[in-house]
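Peer 1: Quick one, structure for this:
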Amino acid sequence: MSDFLIVGGGVIGMMTALQLADAGRHVTLLERGECGREASWAGGGIVSPLYPWRYSAPISALSRYSEGAYPELSLRLLEETGIDPEYRQRGLLYLRVDDEPQALAWAREVGKPLERVGAETIYAKEPNVAPGVDSALWMPTLGSIRNPRLCKALRARLLAMPNVTLREHVEVEALDVSDGRLRSVRTSAGREAAERVVVCGGAWAGHLLAGIGVTLPVRPVRGQMILFKAPPGLVERVVLKDGRYVIPRGDGRVVAGSTLEEVGFDQRTTEVAKDSLYDSALSIVPALAECPVEHHWAGLRPGSPDGVPSIGAVPDIEGLWVNAGHYRNGLVLAPASTRLLVDQLLQRAPVVDPAPYRLDGV
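Peer 2: Model (predicted):
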């Protein structure tokens, strides 16, 4: 029997497994599909909340830690697996920011390099941005990561670790609880037992916990994205405008996103969204009109109130823990939120104050 059983093989589940395995624990990870193929794969990979000054202190605390963790994690995974997660720290241009004074005040308060720049700087950094932009905000330290490659590298690393058992295409159907303790996990392949179970099921976490009478305010929120097959150098940095963004990859491809849709567990793509994303991308970089759209996909974010995840022990059920509800910032917050949970599981001093993320009753 493993020391820990993790339900859900997204970036949260895989990073949790990695840290527990690094600490010498035996871990079993269950994933109903293939690891890293849901929201973790579908996102854009910006290593920051889109407009960080608009977020609450609990999200900012996790974000600050995670931003510093990604360069080292990316190098580690490249060295250990040969798969490059493509961490790029090229900065971000914010076009047309309505609350610019608040953004600059936030930056001064937290010590972030954020400045207002004019047209000369904008077009020196991104010559293909739409003409006529005379000012923007510029954050030079912002990074991005190619999340499908990150997921692939995490999966490869876990498969190579002798104290990790990774079981894909195994769906968790129910949690068995009696006398205030989690006894086992019922799956499509039979029962699994573990000393402690961690639910990292993303948008599906609330549904699973509802089966044992636990209310976790997590709901699916669909996001659609498109990918342009662009030549290298057309876009070099993340550019954000009116809540939509373009993100360059190392091979020149450009991701454009994203939508926010309350449609339950429907993961279908729509032509309406595709057209909207296409128009938004061209309003940022008109030259993308010359590039074919290579792919269009959708993922389900784990929506939660105010975007603050639930991290920690489940009240009144011994042996059950959760890390879910990151909404738009699962990849952004993953290194910190998983470190916080593992600190609690291993009874170490927590990397940030755990109180804001506790489930009700703990």
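Peer 1: can we go C-alpha only for contacts and neighbour counts from here?
Peer 2: Will do.
Peer 1: which residues in the stretch 51-200 of the chain form helices?
Peer 2: Secondary structure of the stretch 51-200 of the chain (DSSP state H, counting those that start in this stretch): helices at 57-81, 100-110, 119-125, 147-160.
Peer 1: what's the closest of those helices to Pro309?
Peer 2: With C-alpha to C-alpha as the measure, helix 57-81 is the member of the helices of the stretch 51-200 of the chain nearest Pro309 (8.4 Å).
Peer 1: The structure of the following sequence is requested for comparison with the preceding one:
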Amino acid sequence: MSEFLVVGGGVIGMMTTLQLADAGHSVTLLERGDCGREASWAGGGIVSPLYPWRYSAPISRLSTWSEGFYPELALRLLEETGIDPEYRQKGLLYLRVDDEAKAMAWAREVGKPLERVEADFLYAKEPQAAPGLSEALWMPTLGSIRNPRLVRAQRARLASMPRVTLREQCEVTGFEQAGGRIAAVRTASGPVSGEQVVVCGGAWAAGLLERVDVRLPVRPVKGQMILFKAPPGLVRRVVLMDGRYVIPRADGRVLAGSTLEECGFDTSTTSEARESLWQSAVSIIPALADCEVEHHWAGLRPGSPDGVPFIGRVPGVDNLSVNAGHYRNGLVLAPASTRLLVDQLLGREPIIDPAPYRLER
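Peer 2: The predicted structure follows:
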């Protein structure tokens, strides 16, 4: 029996497992499919909320801590696995921001570099950006990571760690309770035991906790994205306009996203979304009109009421914890939210106040 049993193998579950194993503990990770192939794979990889000044303080505290963690994590995983997560810190250009005063006030308050720049600066940084703009906002410290490579690297690292047991294609079907504790986790291939159980099930977390009569207000919210096959250098950095964005990769490919759709667990793609995403991308970078759309996909975000994740003990069950409900910012918040939970599990001083993230019964 492992000391910890983690349910859900997305970026949150894998990062939790890595931190617990780093601290010397045995961990079994259960994943219903393949690790990292749901929302963690489907997202864009921007290491910041899209418009960070529009979020509440609990989200800002997590994102600020997390942003500084990714360069170190990317280098570590490259060294340990040979897989490069492609962390790039090229900054972000915000075009047509209608609440600029709020953005600048937020930046001053949190000490984040953010400045208004003129057209000459904008087009020197991003020559193919939408023409005719007189100004933009520039955040030079923003980074992005190629999340499919991040999750591949994390999985490879966990698979090489002697304290970690990976069990993929292992769907959790319920929990066995005894004396106010989880005695075992039921799976299609039989029960699995752990001294402590952590649910990191993303959009599926609410359904899991329903089986112990706990209501978690987390729901699936679909997001569709497209990928352009573009020449290297066509787009140099993340550009955001009117709530949509383009994200360049090192090989030239450019992601464009994303939609927000309330349609349950449906992950089908639609021609309407593809056309809308294409139009948005071409309005940001007109030269993308000449590039092939190579891929179109959808993922399910774990939506929560205010976008604030639930992190901590599950009320009424002594050895059950949760880390879910990150909505649009799962990858952004993963380092801090997993560290915050692991601090609590191991009795360490938490990196930030855990109170805003507690699940109330």
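Peer 1: before we move on, the earlier item: burial-wise, tell me which of the helices of the stretch 51-200 of the first structure comes out on top.
Peer 2: Ranked by mean neighbour count, these are led by helix 147-160 with a mean of 20 (mean count of other C-alpha atoms under 10 Å).
Peer 1: related to what we said a few turns ago, dump the helices of the stretch 51-200 of the first structure into a markdown table; add distance to Asp353 of the first structure as well.
Peer 2: Shown next, in a markdown table, are the helices of the stretch 51-200 of the first structure (distance: least, C-alpha to C-alpha, whole Å):
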| stretch | distance to Asp353 of the first structure |
| --- | --- |
| helix 57-81 | 9 |
| helix 100-110 | 18 |
| helix 119-125 | 38 |
| helix 147-160 | 27 |
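Peer 1: Tell me which of the ones you listed sits nearest to Glu236 of the first structure.
Peer 2: With distances scored as C-alpha to C-alpha, the stretch of the helices of the stretch 51-200 of the first structure nearest to Glu236 of the first structure is helix 119-125 (7.9 Å).
Peer 1: What sits closest to Leu216 of the second structure if chain neighbours are left out?
Peer 2: Ala206 (5.0 Å; C-alpha to C-alpha, 6 or more residues apart in numbering).
Peer 1: burial count for Asp360 of the first structure?
Peer 2: Applying other C-alpha atoms under 10 Å, we find 12 residues neighbouring Asp360 of the first structure.
Peer 1: same check, this time on Gly347 of the second structure
Peer 2: Other residues near Gly347 of the second structure number 9, with proximity taken as other C-alpha under 10 Å.
Peer 1: Looking for the alignment partner of it in the first structure.
Peer 2: Alignment note (TM-score structural alignment): Gly347 of the second structure maps to Gln347 of the first structure.
Peer 1: Assumed that match was part of a helix.
Peer 2: No - going by DSSP: H, G, I helix; E, B strand; the rest coil, the assignment for Gln347 of the first structure is coil, not a helix.
Peer 1: For it, give its distance to Asp316 of the first structure.
Peer 2: Gln347 of the first structure sits 19 Å away from Asp316 of the first structure, going by C-alpha to C-alpha, to the nearest Å.
Peer 1: what residues does whichever strand or helix holds Ile6 of the first structure touch?
Peer 2: Counting by DSSP states H and E, the element that carries Ile6 of the first structure is strand 2-7. Identification of contacts with strand 2-7 of the first structure by C-alpha atoms under 8 Å, 6 or more residues apart in numbering yields 13, 17, 25-31, 172, 193-201.
Peer 1: Next SSE downstream of that strand?
Peer 2: The element immediately downstream of strand 2-7 of the first structure (helix or strand, assigned by DSSP H and E) is helix 11-22.
Peer 1: mean shift of that next one relative to the second structure?
Peer 2: Compared with the second structure after fitting, helix 11-22 of the first structure has a mean deviation of 0.2 Å; criterion: mean C-alpha distance after the TM-score superposition for the first structure.
Peer 1: For that helix, grab the matching residue range in the second structure.
Peer 2: Under TM-score structural alignment, the alignment places helix 11-22 of the first structure onto residues 11-22 of the second structure.
Peer 1: Quick check: buried residues in the matching stretch?
Peer 2: Buried residues in stretch 11-22 of the second structure, counted by 16 or more other C-alpha atoms under 10 Å: Val11, Ile12, Gly13, Met14, Met15, Thr16, Thr17, Leu18, Gln19, Leu20, Ala21.
Peer 1: which non-adjacent residue is nearest the second one?
Peer 2: If you skip the residues right next to it in sequence, Ile12 of the second structure has Ala334 as its closest partner in space, 5.6 Å away by C-alpha to C-alpha, 6+ apart.
Peer 1: where's that neighbour, which helix or strand?
Peer 2: Element membership for Ala334 of the second structure (DSSP H and E) is helix 330-345.
Peer 1: other SSEs contacting that helix?
Peer 2: For helix 330-345 of the second structure, the contact count by 3 or more C-alpha pairs under 8 Å, 6 or more residues apart in numbering; DSSP states H and E identifies helix 11-22, helix 57-67, strand 310-313, strand 320-324 as packing neighbours.
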